[in-house]
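K.L.:
pasting the sequence and the predicted model now:
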Amino acid sequence: MSVRRSIAFSALDRYLTQVLTIGTTMVMARILTPAETGLFFVANAVIVLADNFREFGVSNYIVQERTISRAMVQCAFTVTCGLSLVIGAGFFLGADALSAFYGEPHLKPLIEAATLSFLVIPFATPVLSLLRRDLAFRALAIINVLAAVGNTIVTIVLGLGGYGAISYMWGYVAANAIMAFAAYSFRPELWMYRPSLSGIRRLLSFGVASSSVTLITMAYEMLPRLAFGKLLGFDAVGLYSRAIAVCQLPDRAIVAALQPVVLPAMAGQAREGRQLKPAYLHGFELMSAVQWPMLLMLAILADPAVKVLLGSQWGAVPPLVRLVAIGTMALAPAFLTYPVLVASGRIRDTVYISVISVPPSILLVIYAAKVYGLLGVAASLLVIAPLQMLISLLFIRRAIGLTFRELASAACSSGFLTLGTALVPCLILVWSPRGFDLDWLQTCGALLGAAVGWGAALLVGNHPLGQEIAVVVRHVFGALRLQRPAMNVASPE
């Protein structure tokens, strides 16, 4: 139940922040042009890469260690603080060169503004890591929601004030500053910030492997933003990035809630000597039961979804969304790969997976962009996503003794759910005279039919997600009964 409570608070955190993020996206999509949006995404890609290297896997190092000491936390802070100052200064001084490379002078102030966050975020890292290790996700939810609120307010106010793409960057800086202050308010322990290099060799060994995986993965994910700005223009960056953002909604709604909890939970199971394979298969069943139907619905309802989320100036996005959503379905178990390998003591396997799978993926994306344009890039995910997942599963099999038959068995029940969800929407789509461009009545009918189909398939198929929902409901009602005051009945005289 402690894990379930952690997931509940993590889900609350992520859903609230996603509501704010979606609201920000909807407002800013109507203020900024695709070119301005593309300009932000290029700058953001550079900063996100730098920020992931700055973190150096320190948070995961603290979470997965069997025993933790003050010296270890102080060393983690020292390393991240030093890296933050060096990287922030480097990007601030190199903003001119990056702007010149893209031939876009407006890129410079965006990068310069974002590097200010590197001055404050290291002070949040040790606190957030310790809270994750202790499964204190209630505190983490408060911190993250406060930061998201600050981000939303600053971004939208500046956007409405005509500041353009840099509005996003000032929102990012505000969010990191709020996060640092809020984290310290939960654990105002100054000993964490005392410089120390005790145990740095062990931290560096883990950090090099972890940051290598992160950088390789992030480089691949950010490649469209970085390369398309040069190959296809900032309009293409804006269009493709918005398509990816729409397709990431299911991922952010589910994985974002589970991801912070998975590594601490699996690391705890490993410390207790328990097998990780049952947890891996159970996690995959739960994830695919929601992600697959949602992605398929996004592919079917791409046109109305884009109209609602982004507005009329993004008419080129729906075809990209359909291809990306279908390709992303292959990655349902991907969120478990890093946690299960790290908890198994196989951090180096995560590096091997990235080194094997990412280079051919990058080459295929660049080839598709040059020859076929944006649609080709989106279609390349139909090959890249299954390839990356297959390579990951080969290493996971060795780590936890997983067989493909067990994985296929876990996937069958979720496949049944997905078919049940898609039945009514597909019939509406076939009968629609305008193809994918459904009107609002048809869209509402498709959503209602999908919800009924998913619920019916959940009951008929006896899916493990239904059992989890039943456990949570029983726990909630049990807690409510305990809190209900007892009735005082007067005894007869």
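P.N.:
Nice, I can see it. Numbering: from 1, shown residues only.
K.L.:
contacts and neighbour counts: CA atoms only from here.
P.N.:
Fine.
K.L.:
which residues sit against whatever helix or strand residue 87 lives in?
P.N.:
Secondary structure assignment for residue 87, by DSSP states H and E: helix 70-93. Contact partners of helix 70-93, identified using CA atoms under 8 Å, 6 or more residues apart in numbering, comprise 50-51, 54-56, 58, 62, 111-112, 115-116, 118-119, 122-123, 125-126, 191-200, 203.
K.L.:
next, the one to line up against it:
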Amino acid sequence: MSTPRRAFIMSSIEQYLAMVINVSVIATMARILTPDEVGHAVTGIGIGAIALSLREFVTPEFLIQKKDIDRQDLSTSFTLLSGITIFVGLAVFAVSGEISRLYGSPELVLFLLLFLLSAVAETISLPVIAVLRRNMSFGALANMRTVALIVYAVVTITLGFLGFGFVSYAWGTLANAMVLACMTAYAAPYPISSMCRISVAGWRNVVAFGRFKGASQAIDRIYETVPQLILGKIISMSSVGLYNRANTICSIPDRLIMSAFYAMAFPALAAGVRDGRDIKQAYLDTLSYLSGIYWPGVLLIALTAEPIVNLVLGPQWHEAILIVRLLAGAAVFWFAVIGINPLLLALGQNRDAFLSSFICRSIAAALLCTASLHGILAMALSQFVAMPAQMIISLYFARRHLRFTFAELWGAIAPSMLVTSCSMAGPLAMLVANHGNADTNLPQLAATLVLAAAGWFPGLMLANHPLLVEVRLVFKTLLSLAPWLRRNSATTG
């Protein structure tokens, strides 16, 4: 099995486990906390995330792109990352009292303190994670992240049951960061003491890589959080909780597919650039793979929004159902956006990576912030403008460097349209048979998912989709991991 393919499989396994754990936390906490309390947690996380986005200006990810790294690079990365984290942490904590008064939430002070302490712990793990990603050590990385995530889940849910309220999330985040820091320090492919030495000798390499990456990350955080912060101040914290959880549910296919892709895309594409491989074809293949899985996923979420919301969040979150449907429908255009940043970074086009992110996010943030003044329904509807705009801009920047034609682009995604149609045929027929009533019980939801899967695989064969090769490879891999199946197969033969 090739290294990029193995990396994707390992990243996918990690993402599947992470999704199961995160959904378990969300489902449990949704029944412990009210939408208002969840809104306070989302606000605290958003404020911390915006402030800590400054760390991306000295991101350790420059270690992935650099042809050769030494201990001086590691020390510089740790020194700059620690310095900015401590500075940002002290600055945010200094104004945390004013923030808590602004939102009428005294517990936000403690929440922000714990969240910032977790960021300090991350200064040990982040450089090590970058090196492990560079080395394609996704198996070890998946194991460590999964263990840390389990700790997060246990701490968060336990404290939630004990009445710690939304601050339970902050304690869980701190526990996750500390456990991950300890494990990465142990698993580091170099003495951790050498990394923790104070040095700024290689700061130019860090800043040269991070200046555009940091600006892009800051814009991403503003796009993701500022509209919700406005919503929480002007409308209500309950609206923040509803919108955030609706967004979380409709992003399940994103977490399953796109996150796994992004975790290994930059290292794999960077290795391809160093080795002189055909990056254009790799990018077009990636669009084909992603659209073939992602489109059926988000449309299925839109179709089954009501039973999924009831199952994951519970009846008190009924208002989120329409928002899930709208966000999932708009997400069809998102498949092309996720690949542009790792592509441009791998090509060394950091400036264009920043520009594409800046233009996309600026348009989307302006639309969302304006819509947030009118409530969560307006925010969801605005995504039908924001998402297509981001897709067009991302494809423009990709085409600028890879020079693919529109015919080549169509050839990459057209088979996925047929696959999506085949996948959705069964669920739509079931909806018609149910007289258009989308409120199904669990057995009907399970039947809908089975029908979608039953249509998806024949769709791959009918369209002769490139994913068919990968699916067969996965089956062979699973067969190789199950000795009893091999014996049965050999006996039958």
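P.N.:
That came through fine. All figures in this text were calculated on a predicted structure; none of them were measured in a lab.
K.L.:
mind checking the TM-score on these two?
P.N.:
Once superposed, chain against chain, the TM-score is 0.94 (TM-score structural alignment, normalised by the length of the first structure); 483 aligned residues with a CA RMSD of 1.9 Å.
K.L.:
run the chain-centre distance for the helix holding residue 87 of the first structure.
P.N.:
24 Å (CA atoms, centre = their mean, to the nearest Å).
K.L.:
could you do stretch 232-244 of the first structure as well?
P.N.:
19 Å.
K.L.:
so what corresponds to residue 224 of the second structure in the first structure?
P.N.:
Under the alignment by TM-score structural alignment, residue 224 of the second structure pairs with residue 221 in the first structure.
K.L.:
do residue 354 of the second structure as well
P.N.:
Aligned partner of residue 354 of the second structure by TM-score structural alignment: residue 351.
K.L.:
quick one: its match and residue 213 touch, right?
P.N.:
Yes - the criterion here is CA atoms under 8 Å, and residue 351 of the first structure meets it with residue 213 at 5.2 Å.
K.L.:
of those two, which one has the most company?
P.N.:
Shown here are residue 351 of the first structure and residue 213; by other CA atoms under 10 Å, residue 213 has more neighbours (23 against 20).
K.L.:
helix/strand/coil for that one?
P.N.:
Classification of residue 213 of the first structure by DSSP: H, G, I helix; E, B strand; the rest coil places it in helix.
K.L.:
please list all residues in contact with it.
P.N.:
Counting by CA under 8 Å, 6+ apart, the residues that residue 213 of the first structure touches are 350, 351, 354.
K.L.:
one more time with 10 Å
P.N.:
Contact analysis of residue 213 of the first structure by CA atoms under 10 Å, 6 or more residues apart in numbering lists 57, 207, 219, 338, 347-355.
K.L.:
buried among the residues you listed? Make that a PyMOL selection.
P.N.:
Per 16 or more other CA atoms under 10 Å, the buried members of the contacts of residue 213 of the first structure correspond to this PyMOL selection:
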select buried, resi 57+207+219+338+347+348+349+350+351+352+353+354
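K.L.:
tell me which of the contacts of residue 213 of the first structure is nearest to residue 268 of the first structure?
P.N.:
residue 338 (15.0 Å; CA to CA).
K.L.:
can you give me the helices in the stretch 51-200 of the second structure?
P.N.:
Here the stretch 51-200 of the second structure has its helices, by DSSP state H, counting those that start in this stretch, at 62-65, 71-94, 96-102, 108-134, 138-161, 167-187, 192-195.
K.L.:
right, I'll leave it there.
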